[in-house]
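In: this one's structure only:
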């Protein structure tokens, strides 16, 4: 049986990816909360601040490591980068 080998990425790759996942989780939770508490200004401010932080971190990550999403949600440099980054199940 062949083992799936993980591609080699530096520690910053994993640290940034983990931070993005944590931000995504928090944004989903805040989104759900705000669906039922639309007048909570503090939660809305936190959502907007984290959404901006996530956008900046994602842009920086993609500049260093390539696209996070395909199908037009992320830009690619030449040559086509999507095939060069680790697939989600490889990380």
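Out: Cool, got the structure. Just so it is clear, the structure is predicted and the values come from calculations on it, not from any experiment.

In: make it CA atoms for all contacts and neighbour counts henceforth
Out: OK.

In: just the helices in this protein please.
Out: Assigned by DSSP state H, the helices in the chain fall at 11-36, 41-65.

In: so which of those comes closest to residue 75?
Out: helix 41-65 (8.4 Å; C-alpha to C-alpha).

In: put this beside the first:
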């Protein structure tokens, strides 16, 4: 069960996070493959496409729901906001 009042919004957030997780997995896999096959143009093209998709997904998620990493990828307004985000993005929202 979701902790938010709007199930549609909660489902959208979960779907977006799932997409981020899936692309993250693909990026790690391609990174490992490219370590062993650095001249594979198709893998490198796929990697670069996924990097762009990940950047866009992170931007959308951060704008709608807050940062998903604690440093280096999301700006903060004053006062510092990272510690104020609840629940944390990695916390299970089903309880």
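Out: Everything's here; your move. Please read these numbers as outputs of a predicted model, since none were measured by experiment.

In: Need the TM-score from the superposition.
Out: Comparison of the two superposed chains (TM-score structural alignment, normalised by the length of the first structure) gives a TM-score of 0.82, and 87 aligned residues with a C-alpha RMSD of 2.0 Å.

In: between the helices of the first structure, which one is nearest to residue 85 of the first structure?
Out: Nearest of the helices of the first structure to residue 85 of the first structure, taken as C-alpha to C-alpha: helix 41-65 at 6.9 Å.

In: If you compare the directions of the closest one and helix 11-36, what angle comes out?
Out: Interaxial angle of helix 41-65 of the first structure relative to helix 11-36 (axes from the mean of the first three to the mean of the last three C-alpha atoms, to 10 degrees): 150 degrees.

In: Quick check: helix 41-65 of the first structure compared with the second structure, mean distance?
Out: Comparing helix 41-65 of the first structure with its match in the second structure after superposition yields a mean distance of 0.4 Å (mean C-alpha distance after the TM-score superposition for the first structure).

In: Does that helix pack against any helices or strands, and if so which?
Out: helix 11-36 (3 or more C-alpha pairs under 8 Å, 6 or more residues apart in numbering; DSSP states H and E).

In: what's the helix it packs on packed up against?
Out: Helix 11-36 of the first structure packs on helix 41-65, going by 3+ C-alpha pairs under 8 Å, 6+ apart.

In: ok, and what's touching the helix it packs on?
Out: Identification of contacts with helix 41-65 of the first structure by C-alpha atoms under 8 Å, 6 or more residues apart in numbering yields 13, 16-17, 20, 23-24, 27, 30-31, 34, 38, 68, 85.

In: coming back round to it: residue 90 of the first structure: which of the helices of the first structure is closest?
Out: Using C-alpha to C-alpha, the nearest of the helices of the first structure to residue 90 of the first structure is helix 11-36, at 11.7 Å.

In: buried residues in the closest one?
Out: Buried residues in helix 11-36 of the first structure, counted by 16 or more other C-alpha atoms under 10 Å: 17, 20, 23, 26-27, 30-31, 34.

In: want to throw these into JSON lines with distance to residue 80 of the first structure?
Out: Converted to JSON lines, the buried residues of helix 11-36 of the first structure look like this (distance: C-alpha to C-alpha, whole Å):
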{"residue": "17", "distance to residue 80 of the first structure": "21"}
{"residue": "20", "distance to residue 80 of the first structure": "23"}
{"residue": "23", "distance to residue 80 of the first structure": "27"}
{"residue": "26", "distance to residue 80 of the first structure": "31"}
{"residue": "27", "distance to residue 80 of the first structure": "30"}
{"residue": "30", "distance to residue 80 of the first structure": "35"}
{"residue": "31", "distance to residue 80 of the first structure": "33"}
{"residue": "34", "distance to residue 80 of the first structure": "38"}
